[in-house]
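Visitor: Give me the fold of what follows.
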Amino acid sequence: MDTFDTIIVGAGSAGCVLADKLSAAGLSVLLLEAGGSDRRFWIKLPIGYGRLFYDETLNWAYQTEPCAALNGRSLYWPRGKVVGGSSSINALVYYRGLPHDYDDWEKMGAAGWSWNDVRPVFEAVENRDGRGTGPLGIHRIDADAHPLKERYFQAARELQLPITDDMVTQPEGAGLYQITTKHGFRSSAADAFLRPALKRGNVKLETDALATRILFEGKRATGVEYRRYGHLVQARASFSVILSGGAVNSPQLLQLSGIGPGPLLQQHGIAPVLDNAAVGANLQDHLAVTYYYKSKVPTLNDELNSLWGQFKAAAHYVLTRRGTLSLSVNQCGGFVRSSPAAGRVDMQLYFNPITYPSPKPGEVRRIDPDPFSGFILSFQPCRPTSRGTITIRDTGIDTPPKIAPNYLATEQDQAEAIAGGRLLQRLEATPAIQAIIRETIPPVLGPMTDADLLADFRARCSTVFHPTSTCRMGASAADSVVDNRGRVFGIESLRVVDASIFPTVTSGNTNAATIMVARKMGDAIVADTKS
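Guide: Below is the predicted model of the structure:
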């Protein structure tokens, strides 16, 4: 049995950062990834992420349980199953979150995780078009964003919404999203953090390695069993085992290894190592709904739906590493208050110069441009209060866990769905937007009542792929899984470091926050090795 200082389960956004930080401190690291290599054309090409959502060689491709509040619909949950994890298949948006997101974390018992604590960590990982010395490439899209952006900004001004020139450092307002690219290529966690770590010689990356259980001696984690190419292998960790599988896989592996709700473990005949009801609980996620419009002016549809347009875009990209193929389809948006009465930012907006067929019930979303000029308006409530669960179905690692998001379970979440719809109605009604609408693609937003808005949200909303909080960080095992250093309560030498430990979901896209969490936890782990 091989022995390492640390074993990290999951080479996603968090695992790659940890491998870099721990190996730089001289620790030997075994990094296990259930998926394969990320050296794929469509991963490196920024616009190519639309091809990755449904590729089950790169993606866990989960389905949720039917949700009563969404008319019994089951939602598709893509999660990265590849080196780089979801940072290799996501839509590239880089957003730190809002300062109050992290101040709330500290108030909930995560000492040392306030905005003042985490801001320097964000800054340490960022390289924003040459500003900053961090490894993660972050790019402003101002020069290449579609000209339709000016209509969006004019509409925001007409609504007296704030405008931000830099959504990373000035997070409130309508603006252009910044994306995780460098020199025209995706800057995933694997590219930014793992590849430098692998050059040190003290990191061993095992791909196609599915962790099956954590090994224990009493209440101390000693290693990991994993399956690779059909064979079970065990590896030992002399200092710590770290789970970085994300909000779905980390609680799943804990439960399969005997750490989780006692009744659940008993139901499946799993010998309990630790009874903790918070493992797999407190699941949070963002929901959004989108409205579609045919446009009077050209949009990305015109460019991407013709062979000549595709050729020009490809030639421009090859010669300059710029243009449409170097971008995400998420170009304009922002974080705003749904009304002047809102105490703080409560809505994320999207304005994209592209349309694609909306999914039918039970159909996986496609990202193929429509054969006409079109654009979308979309909103996402920032801080949902509904809570769901991740639970194992049986004792097999190959059985997908039961994902029960419990969406729209609270009156507050329902009220915010209506408030977001009202905000979008006002945005749609501005002269700037009305001037470019040739035709509204049903359902028609304008005449909807509050009841209509909520009914439409229930019928058509979809996840924005931001699950968090299923191994929540807090002050004690009474309601949390890990402490403020990622240590699992009641177990020695076992940590969880990924989006599952967020006390609450941040207000927007979660990849930046996941990278920050891993970098900050990496500092804590290195310090603990020296104590």
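Visitor: CA atoms for contacts and neighbours, from now on please.
Guide: OK.
Visitor: ranges for the strands of the stretch 1-150 of the chain?
Guide: For the stretch 1-150 of the chain, the strands defined by DSSP state E, counting those that start in this stretch occupy 2-9, 29-32, 62-63, 76-77, 93-94, 126-128, 136-138.
Visitor: ditto for the stretch 201-350 of the chain
Guide: 203-206, 209-217, 220-228, 231-243, 259-260, 274-275, 287-295, 332-336, 347-352.
Visitor: Can you spell out which helices and strands pack onto the first one?
Guide: Under the contact criterion of 3 or more C-alpha pairs under 8 Å, 6 or more residues apart in numbering; DSSP states H and E, the helices and strands touching strand 203-206 comprise strand 29-32, helix 195-198.
Visitor: ok, now which ones touch the residue nearest to A190 when sequence neighbours are not counted?
Guide: Excluding its sequence neighbours, the residue lying closest to A190 (C-alpha to C-alpha, 6 or more residues apart in numbering) is G84, at 4.6 Å. G84 makes contacts with A11, G12, S13, C16, D38, S188, A189, A190, D191, as judged by C-alpha atoms under 8 Å, 6 or more residues apart in numbering.
Visitor: Also this sequence, please, to line up against the first:
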Amino acid sequence: MSETSATFDYVIIGGGTAGCLLANRLSAEPNHRVLLLEAGKTDSYPWIHIPVGYLYCIGNPRTDWMYHTEPDAGLNNRVQRYPRGRVLGGCSSINGMIYMRGQARDYDAWAKITGDDSWSWQNALADFKAHENHYRLDQGADPITGNNSRFSDMHGSGGEWRVEKQRLSWDVLDSFADAAEQAGIEKIDDFNAGDNAGVGYFDVNQRSGWRWSSSKAFLRPARGRSNLTIWTGSQAQKLSWSTADNGQPRCTGLSLSRAGQTVQVTANREVI
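Guide: As a prediction, this is how the structure comes out:
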């Protein structure tokens, strides 16, 4: 196996949901040379883009790492499939497209544990809104006002991450929601306002009926930038370390396998 080398400012290991966003944001600065590494292939597989196609992507080694859990005593020692995306876009290219931010109290707990208020719900919410393009804020989303201001405190418009109302609607699901309400569970129309408790339909990461992955949202608009390099089929092997001026260890790069070669990559600024 031959060996070569390359140098960048930032090296992002993993072209999944977060990796695609980071590649977009870091390469927006023209002076930053950014490398995005993905062990899987490009997201050209047709089933990725059709919403029902997740059935053909999960459990498929072309797009899934094919992980499984350890035997679970609570499940009679059964082993469960644990899908993880092995493709540009990562899990956002193979999952069920449910848009779910999580619980506000979890973010606030992380802020308390870390002592870093940037993890708090209010700070995270500002970031969510900044990259969001939510259907409820589309012009004409509200037939009376032309803009649904009730959701503007929680959602953003004009960002890359498209969120739409799912097109699926079944009588049996509506009946289940009615039964849940009768049992004391509140019906809600927004699972992403900081409290997931309730019953209702999920919003989805789709655009006009097609999957809207992080690769489509964040990576495609940045692909034309000369300072962004994307390597698929590139498997990280070993991180390189040195000692920083403050005496702390610092990751300075990595070795990876790509197209039959071992490549030594140096990061002048950061490995992510």
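Visitor: TM-score of the superposed pair?
Guide: After superposition, the two chains reach a TM-score of 0.84 (TM-score structural alignment, normalised by the length of structure 2), with 241 aligned residues with a C-alpha RMSD of 1.6 Å.
Visitor: and the strands of the stretch 1-150 of structure 1 as a markdown table, adding mean neighbour count and distance to G218 of structure 1?
Guide: Formatted as a markdown table, the strands of the stretch 1-150 of structure 1 follow (neighbours: other C-alpha atoms under 10 Å; distance: least, C-alpha to C-alpha, whole Å):
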| stretch | mean neighbour count | distance to G218 of structure 1 |
| --- | --- | --- |
| strand 2-9 | 23 | 19 |
| strand 29-32 | 26 | 23 |
| strand 62-63 | 16 | 33 |
| strand 76-77 | 21 | 36 |
| strand 93-94 | 23 | 42 |
| strand 126-128 | 20 | 41 |
| strand 136-138 | 26 | 40 |
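Visitor: D101 of structure 1 is nearest to which of those strands?
Guide: strand 93-94 (15.7 Å; C-alpha to C-alpha).
Visitor: Which strands or helices does that closest one pack on?
Guide: strand 178-179.
Visitor: Just tell me the aligned range of the helix or strand following the strand it packs on in structure 2.
Guide: Next along the chain after strand 178-179 of structure 1, taking DSSP states H and E as the criterion, comes strand 181-182. Alignment of strand 181-182 of structure 1 against structure 2: residues 206-207, by TM-score structural alignment.
Visitor: Likewise for stretch 70-85 of structure 1?
Guide: Mapped onto structure 2 using TM-score structural alignment, stretch 70-85 of structure 1 covers residues 75-90.
Visitor: residues of the matching stretch that come out buried?
Guide: P83, R84, G85, R86, V87, L88, G89, G90 (16 or more other C-alpha atoms under 10 Å).
Visitor: quick one: G53 of structure 2 and W47 touch, right?
Guide: Yes: using C-alpha atoms under 8 Å, G53 of structure 2 makes contact with W47 at a distance of 4.5 Å.
Visitor: got the contact list for stretch 195-214 of structure 2?
Guide: 16-18, 20-21, 48-51, 89, 92-93, 97-99, 102-104, 161-167, 177, 180-181, 185-191.
Visitor: rerun that using 7 Å as the cut-off
Guide: 17, 20-21, 49-51, 89, 92-93, 97-99, 102-104, 162-166, 177, 185-189, 191 (C-alpha atoms under 7 Å, 6 or more residues apart in numbering).
Visitor: for stretch 131-141 of structure 1, same thing?
Guide: With C-alpha under 7 Å, 6+ apart as the criterion, stretch 131-141 of structure 1 contacts 124-129, 178-182, 187, 192-193.
Visitor: go with 6 Å
Guide: Residues outside stretch 131-141 of structure 1 that contact it (C-alpha atoms under 6 Å, 6 or more residues apart in numbering) are 124-129, 178-182, 187, 192.
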